[in-house]
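> heads up, no residue letters with this:
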């Protein structure tokens, strides 16, 4: 049975079967809008509640109509974030449906599929910029449809997407990272995610220096750790954090960004010895002022 027949059989109401056919797309849009799989699932559920109560007799494009409802729902969430505390954001969605909340593994899988750096940059955009960029650049929705959702002109929607695109790409030219730099950073992430201590030690120069600012642990003073084995042990202790960490351009140089639910918590910058490809220095930055001063872009 095709979508048209399903809608006809349901009269002027949207059938659950038709909605379920659109759920994967709606979830994908909502996740990129909100950066949290749990919040995305709640936005999709809210879309179903609104759509199922509406008269669909005049709806010509069910997919587009549902996408509009979902994105407006997400837009309301984004606009409300500035006036809500972080802890409320993390507990409000799905609190009455704990069994329906995505697992940490599902959140990690979703973040990896989209890209940690992209989620972080999207989180820096205004709600309208984020909507315009996500709908147009990621889902190829025309600007006239986006404009209707935002209640703006198509030209204004185009400008929003353009500003967001520049932020995603970054304005600082990418540093000429060697293949050794890329291999070292990628391998460092893989080793910390899997807890492979020996592989991590092999990546580090024997005299490697790790520095972490006071907000990382936190401590009154910056932390300095010396030596490959000591640095590797510290990295192993942060294996759980590594699950929400991914490659990013940090002031034009390849590094790592940790961002649970798409919200930046800390970054790691690396110095790699050109000849050996070993990591000679790692800096961990978590102080809000320092993070805000960084230009983070998609690698």
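Perfect, I can see it now. What you see is a predicted model, and the numbers here were worked out from it, not measured in a lab.
> use CA for all of it now, contacts and neighbours both
Will do.
> where along the stretch 51-200 of the chain do the helices fall?
Using DSSP state H, counting those that start in this stretch, the helices of the stretch 51-200 of the chain run over residues 62-81, 86-92, 104-114, 116-124, 127-133, 143-150, 154-169, 179-194, 197-203.
> Residue 232: which of those is closest?
Nearest to residue 232 among the helices of the stretch 51-200 of the chain is helix 197-203 (5.9 Å), distances taken as Cα to Cα.
> hold the first one in mind and look at this next one:
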């Protein structure tokens, strides 16, 4: 029955990632689910997909309780761990791509574990309230209440209205300017009210607070490039439904820049520098 499990793997990873904001932890949850699947009496499993969704959701709920305490002690600004867009399940609409953006994943941090579970199952996987109630062992009425609270806390998903090709051109221009040290070129790509966030997790030097404003962000990016030293190579990637840039030194991934593009300009730059949060991408790339 390993084939049946593998058929559900991508969906389970997408569910766990949206619940936890960590690709590495999501992989661990999927592996734990596999161990439970291997030891289960399959004759009593009416719907493998529903059974696995329940297992994964409850494993994530257990982890979220511990994660909340850990994040309260986190050094600097916490960002979700970047994940390849293609690993996050069907994203056939712009709204669904926006809903896996780093900006939206941060909004999910406002929710209690139960609210997050209901919201993710409802919004990302189109579960009905009866199905959600079965997964969480709650009443349908309770699930409706949790969803309503979650919807109010999250609000509307951030919208990044630039078409895919336009976003790619803007990021390619960013790459060209970064490679050549063209600060004026970088500045022309940024909105007046651009904001940059960095996550070093206390492992590497990073700004502990958001940097706001075009001139300040340009200086910040220039300083970040200078700290990175010589021999840094930049490449393009599609992460969290957004255009991103990978920075490598000596072939090793050292930073990920995820861009929020709206109105033809870069309005947000989220930089993941914490090496622990880059390990999953390193493993995928073999670097």
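Happy to help now that I have it. Not measured: the values here are computed from a predicted model.
> could the helices of the stretch 51-200 of structure 1 be laid out in TSV, adding distance to residue 19 of structure 1?
Putting the helices of the stretch 51-200 of structure 1 into TSV (distance: least, Cα to Cα, whole Å) gives the following:
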stretch	distance to residue 19 of structure 1
helix 62-81	8
helix 86-92	25
helix 104-114	21
helix 116-124	26
helix 127-133	22
helix 143-150	20
helix 154-169	28
helix 179-194	37
helix 197-203	47
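> so which of those helices comes closest to residue 280 of structure 1?
Closest to residue 280 of structure 1 of these is helix 197-203 (Cα to Cα; 9.3 Å).
> Once aligned, what mean separation remains between that closest one and structure 2?
Compared with structure 2 after fitting, helix 197-203 of structure 1 deviates on average by 4.5 Å (mean Cα distance after the TM-score superposition for structure 1).
> helices or strands next to that helix in the packing?
Here helix 197-203 of structure 1 touches helix 179-194, helix 228-237, going by 3 or more Cα pairs under 8 Å, 6 or more residues apart in numbering; DSSP states H and E.
> change it to 10 Å
Packed against helix 197-203 of structure 1 by the contact rule (3 or more Cα pairs under 10 Å, 6 or more residues apart in numbering; DSSP states H and E) you find helix 179-194, helix 228-237, strand 279-285.
> Where in structure 2 does whichever helix or strand comes after the last one fall?
Note on strand 279-285 of structure 1: by DSSP states H and E, the next helix or strand toward the C-terminus is helix 288-293. Counting by TM-score structural alignment, helix 288-293 of structure 1 lines up with no residues of structure 2.
> Just the buried residues of helix 288-293 of structure 1, please?
By neighbour count on 16 or more other Cα atoms under 10 Å, the buried set for helix 288-293 of structure 1 is residue 291.
> What of stretch 161-168 of structure 2?
162, 167-168.
> do the same with stretch 7-18 of structure 2
Neighbour counts over stretch 7-18 of structure 2 (16+ other Cα under 10 Å) mark 9-18 as buried.
> JSON lines for those residues, including distance to residue 144 of structure 2?
Supplementary listing: the buried residues of stretch 7-18 of structure 2 in JSON lines, determined by distance: Cα to Cα, whole Å:
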{"residue": "9", "distance to residue 144 of structure 2": "28"}
{"residue": "10", "distance to residue 144 of structure 2": "27"}
{"residue": "11", "distance to residue 144 of structure 2": "23"}
{"residue": "12", "distance to residue 144 of structure 2": "23"}
{"residue": "13", "distance to residue 144 of structure 2": "25"}
{"residue": "14", "distance to residue 144 of structure 2": "22"}
{"residue": "15", "distance to residue 144 of structure 2": "19"}
{"residue": "16", "distance to residue 144 of structure 2": "21"}
{"residue": "17", "distance to residue 144 of structure 2": "23"}
{"residue": "18", "distance to residue 144 of structure 2": "20"}
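> farthest pair in those?
Comparing all pairs in the buried residues of stretch 7-18 of structure 2 by Cα to Cα, the longest separation belongs to 9 and 18, at 14.3 Å.
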